[in-house]
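Q: structure for this input, please:
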Amino acid sequence: MLIRLPILVLLSCSFPAFAEQAEIARLIETTISAKPIERVPPKFPLRAAKQGQEGWVKMSFVIDKQGNVVEPIIEDSSGIKGFEKAAISAIKQWKYDPAIQDGKAIEQCKSTVQLDFRLQGKVGVTGKFYRKYKKINDAIAEKNYLLAEQLLNELLDKNLWNMYENDWYWLADAIYAKATNDKERELNSVSRASNGGEKTLGNDNYLYILQRKFSLQIQHQLYAYALKTYQQMQKVKGSEELIAQYTKYANNIKALISSDEILIRKASINERGHVNHQLTRNRFQLSNVQGPLKELEIRCDNKRSRYTAAEDSIWSIPANWGKCNVFFKGAENTKFNIVELANKV
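A: Have a look, this model is predicted:
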């Protein structure tokens, strides 16, 4: 089971000295992240084990002042509901020594984890999966998109995948989405296909997936995520030529984030009833809300707040709250714009 632990956060600030004094930097606030005491492993669903299924679940959660995990949110998964239920059940039993700020227990509000569900001895794809995968690829190559869609749906309905097959399925779906110019679907698929990395897809396919992911994230104004994908590319063996090509785009993103230009992301509530956005600035507002948007929750490193989703409000987040994600909740397919405004110093 692969677990990604939260990062230690240190918040510090230096003040300018008076003219007649030497400049002194003062540590005014130290935050020590929560430390795990007990992390109960999820129970592998019996039905999934019998069918040879494997999968993964990515979650965000809050660690309260007593060290309990509260309000877990499933950000994404390999698509198997049994694994999602098992992951939620397990994580609610985890215990931590709470985060400490200036000697006092505080909430740790921006924690993430991925739980992997693996069976021993499962390596590579099965012959049955390979034959279906080849038919999908052949149909896409022949531009028989109706057949390709049908075959993809048949394979998705069964969900009889191991980890390798999961990544290869979403690779095929991404290729289909690109061929049919469905950029939103392609972004979703490349994000899922990139989960296993080089081990499952091989070097060339993995670099292709990251390249498409980076490009699509920029097109969807997901700038913070695009910079993370760029960092992923840098770690892949043989990516030097690709990095040289994309460094200028990464630098352009950083310059855009630092500018006074307004950043707008078109967002839509997913089938789970929420959508997550990582802020690049500390001020934002909503516009062009189409549908029931119930509320938003801002989760920063060690602060969080919940609000009604008022379109005429501007949210200003103190810089010392650290990096922040916003979870928007509402009815599926509710559409709206997330407008990031220039930072106020």
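
Q: from here on, contacts and neighbour counts on C-alpha atoms
A: Will do.

Q: and stretch 145-154, how far out from the chain middle?
A: Its chain's average C-alpha position is 27 Å from that of stretch 145-154, according to C-alpha atoms, centre = their mean, to the nearest Å.

Q: wait, doesn't Q290 sit right on E332?
A: No. Applying C-alpha atoms under 8 Å, one finds Q290 not in contact with E332, separated by 11.1 Å.

Q: the more surrounded of the two?
A: Legend: neighbour count by other C-alpha atoms under 10 Å for Q290 and E332, higher for E332 (17 against 12).

Q: relative to L293, how far out is the more buried one?
A: 9 Å (C-alpha to C-alpha, to the nearest Å).

Q: before we move on, what about G52?
A: From G52 to L293 the distance is 39 Å (C-alpha to C-alpha).

Q: and those two? Which one has more around it.
A: Counted by other C-alpha under 10 Å, G52 and L293 do not tie: L293 has more neighbours, with 24 against 14.

Q: and the residue nearest to that one when sequence neighbours are not counted, what does it touch?
A: Closest residue in space to L293, ignoring its immediate chain neighbours: G330 at 4.3 Å, by C-alpha to C-alpha, 6 or more residues apart in numbering. Going by C-alpha atoms under 8 Å, 6 or more residues apart in numbering, G330 touches I269, G273, H274, P292, L293, K294, E295.

Q: only the buried subset of these, as a ChimeraX command please.
A: Per 16 or more other C-alpha atoms under 10 Å, the buried members of these correspond to this ChimeraX selection:
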select :269,273,274,293
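
Q: closest one to L256 out of the contacts of G330, please.
A: I269 (26.0 Å; C-alpha to C-alpha).

Q: verify the contact between that closest one and V289 for me.
A: No. Between I269 and V289 there is no contact under C-alpha under 8 Å: 11.1 Å.

Q: what touches both of the two?
A: T334, K335.

Q: quick revisit: which one of the contacts of G330 is nearest to S111?
A: Nearest to S111 among the contacts of G330, with distances taken as C-alpha to C-alpha, is H274, at 17.3 Å.

Q: was I right to think that closest one contacts T334?
A: No. H274 lies out of contact with T334 (C-alpha under 8 Å); the separation is 9.5 Å.

Q: let's see this one next, to set against the first:
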Amino acid sequence: MGLMGKHLRIGLSALALAALSPLALAATPGDNPRTDPVLRDCAGMPGPRVDIRDHQEGWVDVRFTVKADGSVADAVVAGAHAAAGERLTTALSVASRCQFTPGTLKGAPADTLNQTRRVFFQMDPPDKATDFELVKRFKDVRDYLEKGAFEKAADTLDRIEGQSSNLYEISQVLSRRAALAVRQGQPVLGLMYLRQVVPNADYMAADERQALLRLRLQLELDLGLPVDAARTAALIADLGRQNGDKPLLDRLAALEKTVAGNAAFGVQGRLPQQCPADLCAGGRVEWVYRPSNRTISLANIQGSLDKVTARCQGKTYEARAEAGVSWTIPASWGDCSVAVSGQPGSSFQLVDEKLPPA
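A: The predicted model follows:
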């Protein structure tokens, strides 16, 4: 396809309802004195438009603070795909121009940290064409996965990714990398890929989106992630109406019962042995958890862990990751996600605990 008349269109999208962003937030409903900001306007969106020479679509995830006056501050790149250099700078500029109705703390406008938006770099008009040869190779990947020929599947995906230029093709590659990781016994890595691709829902067919959400729900149940699983289930419009849904619903109900019936429960965590650069920005390997309660601790550490990072609406907090130390998240910090970083392949147990009233 020629590039004559083609320009790059830059669009901004909220990451879908705590969808796949590692920075999405979670807490127990009713336990949070804060409300989230609401996007009002992004000046110059869509656009600005710039000439493009590489015919390559992509995105940048931007993390920032929404100030009490609704403006954006402290924007940083949280992740990117097919984007570097000028695109990173442009994405930060685009996100920084947005205006929000501010979040609140106990009813009063307040700064809200760790907000995340995805800035898409898209051809104008959108490039929806997919080369016939790529379609054939995607089918080859599916066949290799069914036959257990994982090395051939990985090699084929590498070749496809080198030829993929639009958001649809990139999303297809990432979804198949997720399936490959699961088949190879790496569910955490598979979930990381799905967290990347599901925010691209607008660039996929409806049935593809629902299939990916079901796979994501299955992995979150396998890994014992109650908040994530509940939120993913809420995104599946026809959950309960397809073959295979009943076991998912039964497992979700069992997990919710475990959480509700115990003051403390453990979740097995593991850092991926290998993490691609587009999943682990700056080489930092993280396992991300959204707590059901407000006190967490680590136990049974195998390998080497580095930090525990709580990214909350009201604060970002880091501490050394060590066993036998409990961290209680103040209610005033609002919703939080907790990231554990360290040496690839390390494993541990995270204890999610509800403390009795003081």
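
Q: where does the TM-score land?
A: For this chain pair, the superposition-based TM-score is 0.74 by TM-score structural alignment, normalised by the length of the first structure; 323 aligned residues with a C-alpha RMSD of 4.0 Å.

Q: quick one: neighbours of the spatially closest residue to L239 of the second structure that is not a sequence neighbour, just the number.
A: Leaving aside its chain neighbours, L239 of the second structure sits nearest to D245 (6.3 Å; criterion: C-alpha to C-alpha, 6+ apart). By other C-alpha under 10 Å, the residues close to D245 of the second structure number 14.

Q: go on, I73 of the first structure?
A: By the criterion of other C-alpha under 10 Å, I73 of the first structure has 17 neighbours.

Q: spit out the contact partners of it.
A: Residues in contact with I73 of the first structure, defined by C-alpha under 8 Å, 6+ apart, are M59, S60, F61.

Q: how does it look with 10 Å?
A: K58, M59, S60, F61, V62, I88, T112, R272, H274, N276, F327 (C-alpha atoms under 10 Å, 6 or more residues apart in numbering).

Q: for the second structure, what spans make up the helices?
A: 86-96, 132-147, 150-163, 167-183, 187-197, 206-222, 226-235, 245-261 (DSSP state H).

Q: right, so of these, which gets closest to A331 of the second structure?
A: The stretch from the helices of the second structure with the least distance to A331 of the second structure (C-alpha to C-alpha) is helix 226-235; that distance is 17.2 Å.

Q: relative to helix 245-261, how tilted is that closest one?
A: 140 degrees (axes from the mean of the first three to the mean of the last three C-alpha atoms, to 10 degrees).

Q: so helix 226-235 of the second structure matches what in the first structure?
A: Aligned by TM-score structural alignment, helix 226-235 of the second structure falls on residues 223-232 of the first structure.

Q: mean shift of that stretch relative to the second structure?
A: Following the fit onto the second structure, the mean deviation recorded for stretch 223-232 of the first structure is 1.4 Å by mean C-alpha distance after the TM-score superposition for the first structure.

Q: related to what we said a few turns ago, what touches both of E332 and L293 of the first structure?
A: Common neighbours of E332 of the first structure and L293 (C-alpha under 10 Å, 6+ apart) are S268, I269, G273, H274.

Q: and these as JSON lines, adding distance to A34 of the first structure?
A: Shown next, in JSON lines, are those (distance: C-alpha to C-alpha, whole Å):
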{"residue": "S268", "distance to A34 of the first structure": "32"}
{"residue": "I269", "distance to A34 of the first structure": "31"}
{"residue": "G273", "distance to A34 of the first structure": "28"}
{"residue": "H274", "distance to A34 of the first structure": "26"}
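
Q: which two of the residues you listed have the greatest separation?
A: S268 and G273 (9.6 Å).

Q: shared neighbours, the two?
A: L293, F328, K329, G330, A331, E332, N333, T334.

Q: among the residues you listed, which ones are in strands?
A: Counted as lying in strands by DSSP state E, out of those, are L293, F328, K329, G330.

Q: reformat the residues you listed as TSV; add distance to V339 of the first structure.
A: Output for these, formatted as TSV (distance: C-alpha to C-alpha, whole Å):
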residue	distance to V339 of the first structure
L293	15
F328	13
K329	17
G330	18
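
Q: tell me the one of those nearest K228 of the first structure?
A: When these are compared against K228 of the first structure (criterion: C-alpha to C-alpha), the nearest one is F328, at 21.4 Å.

Q: these two touch, right, that closest one and R272?
A: No. The pair F328 of the first structure / R272 is not scored as a contact, 11.1 Å apart, by C-alpha atoms under 10 Å.

Q: more neighbours: which of the two?
A: For F328 of the first structure versus R272, the count of surrounding residues by other C-alpha under 10 Å is larger for F328: 25 against 14.

Q: mind listing what the residue in the second structure that E297 of the first structure lines up against touches?
A: Matched to the second structure by TM-score structural alignment, E297 of the first structure sits across from T309. By C-alpha under 10 Å, 6+ apart, T309 of the second structure lies in contact with 286, 288, 316-321, 336-341.

Q: among those, name the buried ones.
A: Counted by 16+ other C-alpha under 10 Å, the contacts of T309 of the second structure give E286, V288, A321, C336, S337, V338, A339, V340, S341 as buried.

Q: report the two of those separated the most.
A: Longest span within these, C-alpha to C-alpha: A321 and C336, 17.1 Å.

Q: got the buried residues for stretch 40-57 of the second structure?
A: Under the neighbour-count criterion of 16+ other C-alpha under 10 Å, stretch 40-57 of the second structure has C42, M45, R49, H55, Q56, E57 buried.

Q: and what of stretch 208-226 of the first structure?
A: Result for stretch 208-226 of the first structure [16+ other C-alpha under 10 Å]: buried residues 208-218, 220-226.

Q: and for stretch 331-345 of the first structure?
A: Those would be 331-343, for stretch 331-345 of the first structure by 16+ other C-alpha under 10 Å.

Q: mind checking the SS state of the residue nearest the centre of the first structure?
A: By C-alpha atoms, centre = their mean, the first structure has its centre lying nearest to E75, at 6.4 Å. Under the three-state scheme (DSSP: H, G, I helix; E, B strand; the rest coil), E75 of the first structure adopts strand.
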